[in-house]
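Novice: Pasted the sequence and its predicted model underneath.
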Amino acid sequence: MSQTVNKSSEQVTTSNTEQIFDVIVVGSGITGGWAAKEFCEKGFKTLVIERGRHLDHPSPKYNDMKAPWQLDNLGFAPETLKEQGRYSQLIAKKKVLQSDSIQFYSDDSEYPYSFPKERPFMWTRGYQLGGRSLTWGRQVLRWGKKDFEANAKDGHGVPWPIGYDDLAPWYDYVEEFIGVAGNKDGLDSVPDGVFQKPWEMSSAEQFISNNMAKKYSDRHLIIGRSANLTQPSKEQHELGRTQCQARAYCARGCTFGAYFSSLSATLPAARKTGNLTIVTDAIASSIDYNEATGKASGVTIVDAHTKEKRSYKARVVFLCASALGSVQILLNSKSKTFPNGMANSSGAVGHYIMDHFTGAVGMGEVPGLEDKFSYGRRPIGTYIPNYRQDKTDDVDFTRGYGYQTVAAGRPNSGTTAKKIGIGAEVKAQANQPKPWYFRAFMYGEILPYYENQASLHPTKKDAWGIPQLHIDAQIRDNERKMIKQAAKDIKEILEVGGCNKIKIIETPNDKHITVGNRTHEMGGACMGADPKTSVLNKWAQSHDVANLFVTDGACMSSCATQNPSLTYMAITARAADYAVKLMNEGIL
């Protein structure tokens, strides 16, 4: 077999239809990068398959060094996108599709999926080397013990086969490598970790936090924990990463490597070993299964440009293609043993689809502090952790919610170009400081409903002949009840915090809340102790296929309220360590 590797992109070409590696990792995002790093550093020849285009780091695609006038349309999204209906869901969601960052998001018209008309689902994707690690929000919060115990305690979903103590050392391991700016707050709901210097609260945020501490023992306003370097370690410097400049250009890509991404950290670490091969523009269509051995034998891909199929072989396969991406691949990996999709003897593949949701927003002015001003571009907001993990007599719902907040700031009035008037009076009004304000929106936990499901569309296929994913997921009465209580709670919190002119926005009960809107898709291949009800064991290893692991969001058995990426990374590092032991023992 002849093989050539282009060193600038590490893209592989071959004159043979098969190539053999120790490990194949499908996906190069947050979990794929971690799997690659762990296996390469342990001496295993590792292939990373990425369906999107190649990107270097730093990349010409990054726009973080450009002035506004150097950006197309001054950085704003062209109206033609809306007129054409392209990216329609993303525009509706977050207005993220500015011309400075649109290059990192995939167009729904090119990569279609389906959902019931009355229940839209929002699937945000980034098809390039590094995946969505280039666009994530970088809020890294540990789960607490109660989060892993909830399923078993209240009977919803499949009980987790692991607990906080199983992941704690891996949280440490991951945090030290990626670099987390955070404060040690001493809270069980979001345990402390390995932190660099935290970002500071503004005067208004500290004012609210102090007032809350006087009233509550269970509700806390803390500074967010961000994967942005504030005190880079020697290891981080050696990877070419440096301190965050607090420019708030994270969405454009970071030339400094100051925020953690696969491109800036895990893939460079894997590359240093000489054991890494990357193939881009390779769409994984299915995992190959050997009926004789009962194991996965490799991965079949479709070339994104030529649409030709190729196969790669390996001892172990790590599926890290994103929650829904991995579900699609599993369901499409059919064989005599698995006519309904690989690793699906339980019938649970595709079920228990989850995401966080919001539906209550609170805003208020912070009085006083007139001698203080808002300055700088901190890359993370503040956070109110979940304080409703235990059901109490005053609520009629299960699980709970926290609040993500924007920075409490004091904006200027800006220009008055749109106001009537001319002359000195108008000039005097321009750029005058407004009062301090604070805003928070709930982050609720969707229960793991079996009925929330992703399946292969029976007739529709994409441009590469792969069945489209059909996603049917919705919030239910339990989540609606959370919204009502969260609206009441945030009003009280703002009052206790000392705010005035409080405004509460609550989503009406009859309005559809789109699942996927928070970009935290989870579930579809859940972990559990019982092979009859779950897809993966406590190592994120398939119950059915011993050399297949799924460590992205698909493996999650519940979604808690915290941003999930840190937990994905810890699960991946732990699973890779276990797989390495089995490989060294000759079991895999």
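Specialist: Structure received.
Novice: alpha carbons only for contacts and neighbour counts from here, please
Specialist: Fine.
Novice: which residue ranges form the helices in the chain?
Specialist: 30-41, 79-84, 88-93, 145-154, 164-178, 203-215, 234-238, 267-271, 323-332, 424-429, 477-497, 565-584 (DSSP state H).
Novice: so which of those is the most packed in?
Specialist: Ranked by mean neighbour count, the helices of the chain are led by helix 30-41 with a mean of 28 (mean count of other C-alpha atoms under 10 Å).
Novice: another structure for you, compare them:
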Amino acid sequence: MANYNIDADKALTYDVIVVGSGISGGWAAKEFTEKGLKTLVLERGRIVKHVEDYPTMNLDPWDMELRGGLTPEEKDRHYKGGRSGFIGKDTEHFWANDRENPYTEEKPFLWIRAHQMGGRSLLWGKQTYRWSDIDFEANAKDGHGVDWPIRYKDLEPWYTYVEKFAGISGSAENLKQLPDGHFLPPMDLNVVEKSVKERIEKNHPGRKMIIGRVAHLTEPLNGRGTCQYRNRCSRGCPYGAYFSSNAVTLPAANATGNLTIRPFSIVQEVIYDEKAGKATGVRVIDAETSEVIDYKAKIIFLNASTLSSTQILLNSKSSRFENGMGNDSGELGHNLMDHTYRVGAVGQVEGFEDRYYKGRRPNGIYIPRYWNIDRESQSDKFVRGFGFQGGAGRGGSRAAANRAEFGAEYKDSLFAPGPWEFFITGFSECLPYHSNEVKLNTDVLDKWGQPTLTINAEWGDNERALNDQAQADATEMLEQAGLTNIVSFNNQHEMGYGIHEMGTARMGRDPKTSVLNGWNQIHAVKNVFVTDGACMTSSACVNPSLTYMALTARAANYAVSELNKRNI
């Protein structure tokens, strides 16, 4: 893409403003521009052009300073996000500066952000699963949270729609808790994974072990190349083999001639016209000049990421909305969720010493949820459930350093592969607790003098019970599968590590208990939509990004229909 029309005319009024260019924002841009609407995408950070701005995509550790480690200055810039262990020299340029963008933790919470065109779509794990009716009906059935205003049937055609364009590889399994989708050919399990799969499924007939469903191309699609098994995805993929806004949706939007992307645009608030009873645009602070600019549009889509979209709404105050736009229910900022992580087991698999695998497959195995899906699987210890991700592999020598040996024979021995290991780690659902909240902090300001967020959230008893069960189940499955030297783990991390923050502007049927309706509209402001993770009413236990894509495409289609009917 050579031209993003980034020198936007301040006087222009657009049909649509999309705030954020990540996974959901990119989809909103594509849908609106392809329907002929002049669309302004406001991006908080810099432009990142596909391929051209992936500086580390082909580097090995020895090509980088400190063999890929961060300098003290870089560590300081990421003094919060660095706790995750995900930020290295190969990706540091894609992560937000914590010093410029502070937040306050009343309880420990890891908020990992990426401020550039494409957002975290350049960095995500790409596991893509449909939700089922078990997920959409959970709140109504067990009484936690409010009922979703939609069901699986409402999203099913939109799941298919986005899957066909994004490109999802996977296998059809006919599981009611994990609906099948429109799949490209699945990646292969390696020889040990196939063996462990056979043993687990034999010992536990109600459990399945499958290859992960991922947004990676196993066949060419729309000019994009197939996955090369480099597993350097978070550096930016020059083949466009995995789904990112920069490689997939934004190029499609740009091709229409209807797209304008304005970088370095910090959205301060949504502007509300009390006489008209709707939003007229957004107020932006230029991140480079600190100039304040108002942009106008008929439709506003908030896709800045869960907490950032909610922060914008909380800051969008007027005499009509004294506590933030759309906050008639008092639920704005509440019901923050994430997925638990880093709980499971690892063990060695005997045999197969003469077998290896080719490449670095950017995918693993998946064991779908098997608790609380029917009468036979009900637990009296917890509600909802968890799934496992993991895989098998062989490492090299782990004792190369600090040894007295030397010489050619010793060096050759370091290339000998180690034993086969297999691990699984659980991702558990988090319930929507009203007490898990974010709020504006006017005492701590960001680099541009804007209020920041204070986050007060923690796991509850149900999440801890799910993790205990996941640890026990993982250990039992590996033991019964015949693995040895098994080590179980439960790291009991704070919220945020899953990087699946959801909620805080939830959808619902009743304006008295929710922020958005079944079309992702703010109940009281019909031309403002929120389709990123903020809209989620529950969290399920599967990765949420595919659902964000489907919700966004569905809401954009509805918004255009309502605009044509002059209802917004």
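Specialist: It's in. Because the structure is a prediction, the values reported are computed rather than measured.
Novice: that older thread, out of the helices of structure 1, the one nearest Phe357 of structure 1 is which?
Specialist: helix 477-497 (8.5 Å; C-alpha to C-alpha).
Novice: Trace Arg142 of structure 1 over to structure 2, please.
Specialist: Matched across to structure 2, Arg142 of structure 1 falls on Arg130, judged by TM-score structural alignment.
Novice: And Tyr568 of structure 1, by the same measure?
Specialist: Using TM-score structural alignment, Tyr568 of structure 1 pairs with Tyr548 in structure 2.
Novice: Assess the claim that its match and Thr531 are in contact.
Specialist: Yes: using C-alpha atoms under 8 Å, Tyr548 of structure 2 is in contact with Thr531, at 6.4 Å.
Novice: list residues touching both of those two?
Specialist: Ser24 (C-alpha atoms under 8 Å, 6 or more residues apart in numbering).
Novice: list the contacts for Asn520 of structure 2?
Specialist: So, once contact is read as C-alpha under 8 Å, 6+ apart, Asn520 of structure 2 ends up touching 507, 529-531, 535, 551, 555.
Novice: Now distance to Ala470 of structure 2 too, for the residues you listed, in JSON lines please.
Specialist: Formatted as JSON lines, the contacts of Asn520 of structure 2 follow (distance: C-alpha to C-alpha, whole Å):
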{"residue": "Met507", "distance to Ala470 of structure 2": "29"}
{"residue": "Phe529", "distance to Ala470 of structure 2": "36"}
{"residue": "Val530", "distance to Ala470 of structure 2": "33"}
{"residue": "Thr531", "distance to Ala470 of structure 2": "31"}
{"residue": "Cys535", "distance to Ala470 of structure 2": "28"}
{"residue": "Leu551", "distance to Ala470 of structure 2": "30"}
{"residue": "Ala555", "distance to Ala470 of structure 2": "36"}
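Novice: Glu562 of structure 2 contacts Ile568, correct?
Specialist: Yes: if you go by C-alpha under 8 Å, Glu562 of structure 2 and Ile568 touch, sitting 6.0 Å apart.
Novice: Ser319 of structure 2 and Lys38 of structure 2: what is the separation?
Specialist: 31 Å (C-alpha to C-alpha, to the nearest Å).
Novice: which one of the two has more residues nearby?
Specialist: Lys38 (20 against 9; other C-alpha atoms under 10 Å).
Novice: wait, what's in contact with the counterpart of the more buried one in structure 1?
Specialist: Aligning on TM-score structural alignment places Lys38 of structure 2 opposite Lys45 in structure 1. Shown in contact with Lys45 of structure 1 (C-alpha under 8 Å, 6+ apart): 21-23, 39, 275-277.
Novice: So which of the residues you listed sit within strands?
Specialist: 21-23, 276-277 (DSSP state E).
Novice: are any of these buried, and which?
Specialist: Using 16 or more other C-alpha atoms under 10 Å as the burial test, those include 21-23, 276-277 as buried.
Novice: Next, format the residues you listed as JSON lines and append distance to Ile301 of structure 1.
Specialist: Shown next, in JSON lines, are those (distance: C-alpha to C-alpha, whole Å):
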{"residue": "Phe21", "distance to Ile301 of structure 1": "15"}
{"residue": "Asp22", "distance to Ile301 of structure 1": "17"}
{"residue": "Val23", "distance to Ile301 of structure 1": "15"}
{"residue": "Leu276", "distance to Ile301 of structure 1": "18"}
{"residue": "Thr277", "distance to Ile301 of structure 1": "15"}
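Novice: Tell me the one of those residues nearest Gly52 of structure 1?
Specialist: Looking across these and measuring by C-alpha to C-alpha, the closest to Gly52 of structure 1 is Thr277, at 15.3 Å.
Novice: Which position in structure 2 pairs with that closest one?
Specialist: Thr277 of structure 1 maps onto Thr260 in structure 2, by TM-score structural alignment.
Novice: Tell me who's in contact with the closest residue to its match other than its chain neighbours.
Specialist: Take Thr260 of structure 2 and drop its neighbours on the chain: the residue closest to it by C-alpha to C-alpha, 6 or more residues apart in numbering is Leu40, 4.8 Å away. Leu40 of structure 2 sits next to 14, 16-18, 259-262 when contact means C-alpha under 8 Å, 6+ apart.
Novice: Closest to Lys176 of structure 2 out of those residues?
Specialist: Nearest to Lys176 of structure 2 among the contacts of Leu40 of structure 2, with distances taken as C-alpha to C-alpha, is Val18, at 34.7 Å.
Novice: residue contacts, the closest one?
Specialist: 25, 28-29, 39-42, 300-303.
Novice: same thing with Tyr370 of structure 2?
Specialist: 206-207, 377, 385-387.
Novice: Which among the residues you listed count as buried?
Specialist: So, by 16+ other C-alpha under 10 Å, the buried ones in the contacts of Tyr370 of structure 2 are 207, 385-387.
Novice: okay, these in JSON lines with distance to Ala524 of structure 2 next?
Specialist: Conversion of those to JSON lines gives the following (distance: C-alpha to C-alpha, whole Å):
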{"residue": "Arg207", "distance to Ala524 of structure 2": "45"}
{"residue": "Gly385", "distance to Ala524 of structure 2": "34"}
{"residue": "Phe386", "distance to Ala524 of structure 2": "36"}
{"residue": "Gly387", "distance to Ala524 of structure 2": "37"}
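Novice: Most remote residue from the middle of structure 2, which is it?
Specialist: Distance from the C-alpha centroid of structure 2, by C-alpha atoms, centre = their mean, peaks at Gly407 (47.1 Å).
Novice: Pull up the gap between it and Ala416 of structure 2, please.
Specialist: Taking C-alpha to C-alpha, one finds Gly407 of structure 2 at 15 Å from Ala416 of structure 2.
Novice: Map Asn527 of structure 2 across to structure 1 for me.
Specialist: Match for Asn527 of structure 2 (TM-score structural alignment): Asn547.
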